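Colleague: Let's see this in three dimensions:
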Amino acid sequence: MNLNKYTAWARMGYAARGVIYLTIGSLAILSVLGASGSDADSKGAVMTIKSQPFGEALLVVLVIGLIGYILWRAIQGIGDADDHGTSVKGLAIRGGLVISAITHSLLCFWIIKLLLHSTDDASGQSASSTVSDYAGSDVTAWLVGLVGVIVIGVGLAHLYKGYTCGFKKYMAFPADKSEWMTRVCQFGLLARGVVWGIVGWVVLRSAIVAGSSDTKGISDAFEWLRTSPFGTWLILIVAAGLFAFGVYSFLEALYRRISK
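Modeller: Predicted structure coming up:
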């Protein structure tokens, strides 16, 4: 597959993801300082961007970037752009890339609805409650529990990728900057792995123990950290890590090898 024509879309996509995670990390840090009223998650990041001068124009640019990211993730997963192959491990990685394309498509759709002033978040009706209208609560709770297990797996994959520096084979860092760039990427991946692990645990526990099918996200992970010993310090460390993951995303936009 000739990937040259997708390079610009992929790089815009990584940059868009970088904007989101830089904002999430900043919101989490500000929340500890008592200076933020927005949730430290993707939607909170989007609302923060929208509140800035020319916010809606910025969101249009973000949507374009996310479309690029969705396209690139789909090519990675379905077209196997990174040569993961058809082994069990390779198919698991490619499946995760396809899921990433789907989840970011949902975020992109939500932003478009926000720009069209047609979101219904204010009604308080979550997606999970709509699902429960069509399936029994026990069934949906178990399905959400399965999602929790998958999210934990994603978190572990990020921890492994960060610990082993598995990302480096896809990057073309300048030789004189490689060391600090590698450390920033490691920190960001490890922090994101911790967050997804916590999100998965919160989802799994609420679904299986409490029988809940409510949606959970990054803000719930921070809330879990907040109630832990040394919660404030843990939030600051993880928030800094998510900020670092935003930097990692921008480094991917600049230095990731896209073409074979």
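Colleague: Every contact and neighbour count from this point should use C-alpha atoms.
Modeller: Will do.
Colleague: to the chain's geometric centre, what's the distance from stretch 33-42?
Modeller: Taking the mean C-alpha point of stretch 33-42 and that of its whole chain, the gap between them comes to 17 Å (C-alpha atoms, centre = their mean, to the nearest Å).
Colleague: Next, the structure of the following sequence, for comparison with the previous one:
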Amino acid sequence: MPDKAPAWVVPVMRAGYAARGAVYIIVGGLSLSAAIYGGQAQGTTDALSTLRDEPWGIALLWAIAIGMMAYMVWRLIDAAMDLECEGSDAKGLAARAGQAITGLIHGAIGASLAATAMGAGSQGGGAQTATQKLMAMPWGPYLVMVVGIVTIGAGFYYGYKGIAETYKADIRVTDLTQKLNPAMKAGFIAEGVVVAIIGGLIFFAGLNHNPGDAGGVGEALSTLRAAPYGAILMGVIAAGLVGFGIENLVEARYRIVPRHSGEDVMTFARRAKLKAEGKLREATA
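Modeller: Next comes the predicted model:
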């Protein structure tokens, strides 16, 4: 494993986070509008497919699709080369496996968006289709339940990252990133809620032997809406998803790759460490 990451990884990473940020801002914005004015919450691909009829919409779809592919490449390279210094122990390998899986999921979304841009129509129902294929395998329902439990765990992890603010570790300290931190924090918590609900839907699909019970972002938001005070809950989480989009745009601009940037860049994590050691004034002088 090389000590330094190749320079080309950085622009690929930035393109990926920028596309991811655009996705969540669009999905969150449309869901927030549905919560306020009425209407059906839409999943990721369905929401983005509405761009086709807008001026420059197809070009924007292609840009987001390519960006999502870039995010996949970034995460796969990140996991393979351990660009974030996760390590090779059990905890590190689990984190790197999560990076790779996250990348593949976003790559699939990118491929779906590219098909939409080419006029193939919306590729909705992805979660249900994947669940149906998995359920057809030996021990399929149990595998689906395991995937659901893992997804619920991922949701709790996102929520923990938001509450503990661990997402700031590799982000540069600037006036802007400090001002946007409340939106970033809320974004991770909201993403955690949505992912955990998706995991619950997948789990019950396996438990009930019914792939139709599974669902993605649109179904998760609809589940929230069906709860007491559902429109308010859905609106709060939708606003949080916009915050998660903002967080990704911040990462697109201010995130570093530890194995590329070295240890001297003033990130939130380094600032906290220096402050704890009483060296912050010296470092910033």
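Colleague: Tell me how they score on TM after superposing.
Modeller: Here the TM-score of the superposed chains, computed with TM-score structural alignment, normalised by the length of structure 1 as the reference length, equals 0.89; 255 aligned residues with a C-alpha RMSD of 2.4 Å.
Colleague: Helices along structure 1, start to end?
Modeller: Using DSSP state H, the helices of structure 1 run over 7-32, 42-50, 55-78, 88-115, 127-134, 137-164, 178-208, 218-226, 231-255.
Colleague: Quick one, which of the ones you listed gets closest to residue 172 of structure 1.
Modeller: Between residue 172 of structure 1 and the helices of structure 1, the tightest spacing by C-alpha to C-alpha is seen for helix 231-255, at 5.2 Å.
Colleague: Run through who's touching the closest one.
Modeller: The list of residues contacting helix 231-255 of structure 1 from outside it, by C-alpha atoms under 8 Å, 6 or more residues apart in numbering, reads 10-15, 17-26, 28-29, 32, 171-173, 181, 184-185, 187-192, 194-195, 222, 225-226.
Colleague: Mind listing what's buried along it?
Modeller: Of the residues in helix 231-255 of structure 1, those buried by neighbour count under the rule 16 or more other C-alpha atoms under 10 Å are 231-232, 235-254.
Colleague: ditto for stretch 82-102 of structure 1
Modeller: Under the neighbour-count criterion of 16+ other C-alpha under 10 Å, stretch 82-102 of structure 1 has 82, 84, 90-91, 93-101 buried.
Colleague: now swap in stretch 66-86 of structure 1 and tell me
Modeller: Neighbour-count burial for stretch 66-86 of structure 1, counted by 16+ other C-alpha under 10 Å, picks out 66-77, 80-82, 84.
Colleague: just stretch 33-48 of structure 1 next, same as before
Modeller: Burial within stretch 33-48 of structure 1, assessed by neighbour count using 16+ other C-alpha under 10 Å, is assigned to 38-48.
Colleague: With distance to residue 218 of structure 1 as extra columns, can I get these in TSV?
Modeller: Conversion of the buried residues of stretch 33-48 of structure 1 to TSV gives the following (distance: C-alpha to C-alpha, whole Å):
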residue	distance to residue 218 of structure 1
38	12
39	9
40	7
41	5
42	8
43	10
44	10
45	11
46	14
47	15
48	16
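Colleague: Between those residues, which sits nearest residue 132 of structure 1?
Modeller: Ranking the buried residues of stretch 33-48 of structure 1 by separation from residue 132 of structure 1, with C-alpha to C-alpha as the measure, puts residue 43 on top at 22.7 Å.
Colleague: The closest one matches what in structure 2?
Modeller: Pairing criterion TM-score structural alignment: the partner of residue 43 of structure 1 within structure 2 is identified as residue 45.
Colleague: Let me see the contact set for that match.
Modeller: With contacts defined as C-alpha under 8 Å, 6+ apart, residue 45 of structure 2 is in contact with 109, 112-113, 122-124.
Colleague: And residue 104 of structure 1, how far from residue 185 of structure 1?
Modeller: Note on residue 104 of structure 1: its distance to residue 185 of structure 1, by C-alpha to C-alpha, to the nearest Å, is 21 Å.
Colleague: if you count what's nearby, which of these two comes out ahead?
Modeller: In terms of neighbours (other C-alpha atoms under 10 Å), residue 185 is the more surrounded of residue 104 of structure 1 and residue 185; the figures are 25 against 19.
Colleague: surely the more buried one meets residue 161?
Modeller: No - between residue 185 of structure 1 and residue 161 there is no contact under C-alpha atoms under 8 Å: 9.9 Å.
Colleague: Grab the nearest non-local neighbour of the equivalent of residue 78 of structure 1 over in structure 2.
Modeller: Taking TM-score structural alignment as the criterion, the aligned counterpart of residue 78 of structure 1 in structure 2 is residue 80. Using C-alpha to C-alpha, 6 or more residues apart in numbering and skipping residues adjacent in sequence, the residue nearest residue 80 of structure 2 is residue 96, 7.7 Å away.
Colleague: Pretty sure that neighbour sits against residue 83.
Modeller: No - the pair residue 96 of structure 2 / residue 83 is not scored as a contact, 9.7 Å apart, by C-alpha under 8 Å.
Colleague: Give the burial count for residue 145 of structure 2, as a bare number.
Modeller: Quick note: residue 145 of structure 2 (other C-alpha under 10 Å) scores 24 neighbours.
Colleague: check contacts around residue 110 of structure 2.
Modeller: Taking C-alpha under 8 Å, 6+ apart, we find residue 110 of structure 2 in contact with 64-69.
Colleague: What residues of stretch 7-14 of structure 2 count as buried?
Modeller: With burial defined by 16+ other C-alpha under 10 Å, the residues of stretch 7-14 of structure 2 counted as buried are 9-10, 12-14.
Colleague: what's the closest of those residues to residue 148 of structure 2?
Modeller: Sorting these by distance to residue 148 of structure 2 puts residue 13 at the head of the list, at 28.2 Å, by C-alpha to C-alpha.
Colleague: and that closest one, how far is that from residue 96 of structure 2?
Modeller: Using C-alpha to C-alpha, one obtains 16 Å as the distance from residue 13 of structure 2 to residue 96 of structure 2.
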